[in-house]
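Peer 1: Return a 3D structure for these sequence lines:
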Amino acid sequence: MFKNSTFAKRRSSLDNISKQRKKYPDIVKAVIDISDVVLEILDARFIEETRNKDIEEYIKKKGKKILYVINKIDLADAEKVMGLIKSENLYPYALISCKERIGSNILRDKIKIEASRVKNRYNRKQVGIIGYPNTGKSSVINRLVGKPAAKISSEAGFTKNMQKIRLSKDVLLLDAPGVIPLKEDANIHGRDLIKQARIGIKDYNKVREPEMIAFELMKKYPGVFEKYYNIEANGDYDLLIEQLGRKRNFLKKGGVVNEDKTARSILKDWQENKIKVE
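Peer 2: Below you'll find the predicted structure:
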């Protein structure tokens, strides 16, 4: 089912995609250049996958402090998160859950502390905020300021320009577009498409090859999907799709299961955090 990939057929659209995407890293770098401190928003479930190490290197090269903000902590194993923070030396850090309203006050205090340590000629400190799409960057900003100040979307580049948001009289937040590293091109590399769909960057309605992604998810997390859907498939993807499609009445003419629709429904459940990985 998955051997005859169609990725190679999409090269004709690569130039246009690249032009649209290349401008966003430039804006992110401009935000970093004028920031005193930079927050990198990470998804607690996918810390390594949502780190932009190229941007981190650029921040360090500019001599700026990074504060790692680990969001969606309510959806992750806290012990594993703390282990990763230690092993990867992600200090200073802050744990937060916008949904559960956890950690926003502590984060606000840490921002002020880190900003106060920076000496500049201006009274107001500027704090840049970067992150992959769908890590909750805009939600973090809205929790910090206590009102809807940043627009929310999981799509890369939804915030197209720098947004300036006042945190306090002494601290100004600079919201940068959510950026996927240029080397990750989901239109060419299947592995990147799978990663981006898994962490929610590519919406279940818009991904290509939903069956391949659902197949890879099932392979990566054995037993999890069978348990959630209460289907005994014993690791057999085709059997899971067949039974789930009939269970949800996702049928085409002739009573054949609509595999695309069924796979997208699995991705929808995954991206909406209904399926938990223990």
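
Peer 1: contacts, neighbours, all on C-alpha from now
Peer 2: Noted.

Peer 1: got the residue ranges for the helices in the stretch 101-250 of the chain?
Peer 2: 104-116, 137-145, 190-198, 210-220, 224-229, 237-247 (DSSP state H, counting those that start in this stretch).

Peer 1: Second input sequence below; structure requested for side-by-side comparison:
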Amino acid sequence: MFKVLNRVITLLALVAVMAVLPLESVSAEEIEFDPFEKSIREISDALDSNQITSEKLVKYYLERIKAFDKQGPTINSFTNINEEAIEIAKQLDAERQSKGPRGVLHGIPIVVKDNFDVKGMPTTASSVALKEAFPEKDAFTIQKLKDAGAIIIGKTNMSEFAASYGRLGYSSLGGLTLNPYNLKRDASGSSSGTAAAITANFGVFGLGTDTSGSVRGPSHVTGLVGIRPTLGLISRDGVVPSSLNFDTPGPIAKSVEDVAIALSFMAGVDENDEQTL
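Peer 2: Down below sits the predicted model:
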């Protein structure tokens, strides 16, 4: 009974917050398809039927990030935004028109915890000590998602170095990530920024890592679905380590179906991670 009541109260709180965050205030242009709270398949179908383009999708999410992440509610879920995201979206739109989609993730904007290597962006683990640490190549999992057509829209704040001590979701680089459902609370940790960003509709789904609850905790407190896969299902190559015996990447999304879709693209054998062999 109390769980149901809490869920109702939480949903009403979200409605109240979103009432002051209208779509019109963050839409740069008129769009026929509203991406708000939509699933991977719904957005993919809209892209396939030309109701929206990946370029418009990316701009939609960037407008929301600009309006709500560093001002207004100041959710503070991102450490870095991908400056090439719009251009990548344009290229994927052109490819869709000329060759057709690569699959269900073609042109889908996603967010990535800032302990994954993404070429062209610093991998900081949300520490100022690593703010200039640019990797030479993508993490194995990032490359798989890019090959599927996903667009990295930005890298998300995390408990610094994925540590479980101190304030969850706080880092020297990104500050404290807030819970979009209740701005007086944090979003747990350590994958706080990813969970907050997906809850706030800053991307379609996101990547986290889990050593001892770092995907599951943030997903729980933000009303999302997160999964800690069996160790070895997803490569850790190109991910800042915390514990080689327990670390594993995992997806965070709005539904079980979205998490399952994301997981299917993330999983794979990688010769650089012996746990996957």
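
Peer 1: Quick check: TM-score for this pair?
Peer 2: Overlay of the two chains. TM-score (TM-score structural alignment, normalised by the length of the second structure): 0.29; 126 aligned residues with a Cα RMSD of 5.5 Å.

Peer 1: follow-up on the earlier one: can you lay out the helices of the stretch 101-250 of the first structure as a markdown table showing mean neighbour count?
Peer 2: Converted to a markdown table, those look like this (neighbours: other Cα atoms under 10 Å):
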| stretch | mean neighbour count |
| --- | --- |
| helix 104-116 | 16 |
| helix 137-145 | 23 |
| helix 190-198 | 20 |
| helix 210-220 | 20 |
| helix 224-229 | 16 |
| helix 237-247 | 18 |
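
Peer 1: just so I know, which of the ones you listed lies nearest residue 171 of the first structure?
Peer 2: helix 104-116 (7.4 Å; Cα to Cα).

Peer 1: wait, which of the helices of the stretch 101-250 of the first structure is closest to residue 57 of the first structure?
Peer 2: Closest among the helices of the stretch 101-250 of the first structure, using Cα to Cα: helix 104-116, at 19.0 Å.

Peer 1: I figured residue 266 of the second structure hits residue 144, correct?
Peer 2: Yes - using Cα atoms under 8 Å, residue 266 of the second structure makes contact with residue 144 at a distance of 6.5 Å.

Peer 1: So between those two, which is more surrounded?
Peer 2: The residue with more neighbours, out of residue 266 of the second structure and residue 144 and counting by other Cα atoms under 10 Å, is residue 266; that gives 22 against 16.

Peer 1: and the gap between the more buried one and residue 67 of the second structure?
Peer 2: Distance of residue 266 of the second structure to residue 67 of the second structure, given as Cα to Cα, to the nearest Å: 30 Å.

Peer 1: what do you get for residue 16 of the second structure?
Peer 2: Taken as Cα to Cα, the span from residue 16 of the second structure to residue 67 of the second structure is 17 Å.

Peer 1: Compare these two and say which is more crowded by neighbours.
Peer 2: residue 67 (16 against 12).

Peer 1: Name the SS class of the more buried one, please.
Peer 2: Here residue 67 of the second structure is helix, with the state taken from DSSP: H, G, I helix; E, B strand; the rest coil.

Peer 1: for residue 111 of the second structure, same thing?
Peer 2: strand.

Peer 1: Then residue 39 of the first structure?
Peer 2: Residue 39 of the first structure - assigned by three-state DSSP - is strand.

Peer 1: which residues touch it?
Peer 2: The contact partners of residue 39 of the first structure, taken as Cα atoms under 8 Å, 6 or more residues apart in numbering, are 66-69, 127-130.

Peer 1: want to throw those residues into JSON lines with neighbour count and distance to residue 212 of the first structure?
Peer 2: Formatted as JSON lines, those follow (neighbours: other Cα atoms under 10 Å; distance: Cα to Cα, whole Å):
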{"residue": "66", "neighbour count": "22", "distance to residue 212 of the first structure": "36"}
{"residue": "67", "neighbour count": "22", "distance to residue 212 of the first structure": "36"}
{"residue": "68", "neighbour count": "19", "distance to residue 212 of the first structure": "32"}
{"residue": "69", "neighbour count": "25", "distance to residue 212 of the first structure": "32"}
{"residue": "127", "neighbour count": "29", "distance to residue 212 of the first structure": "40"}
{"residue": "128", "neighbour count": "27", "distance to residue 212 of the first structure": "37"}
{"residue": "129", "neighbour count": "29", "distance to residue 212 of the first structure": "33"}
{"residue": "130", "neighbour count": "27", "distance to residue 212 of the first structure": "30"}
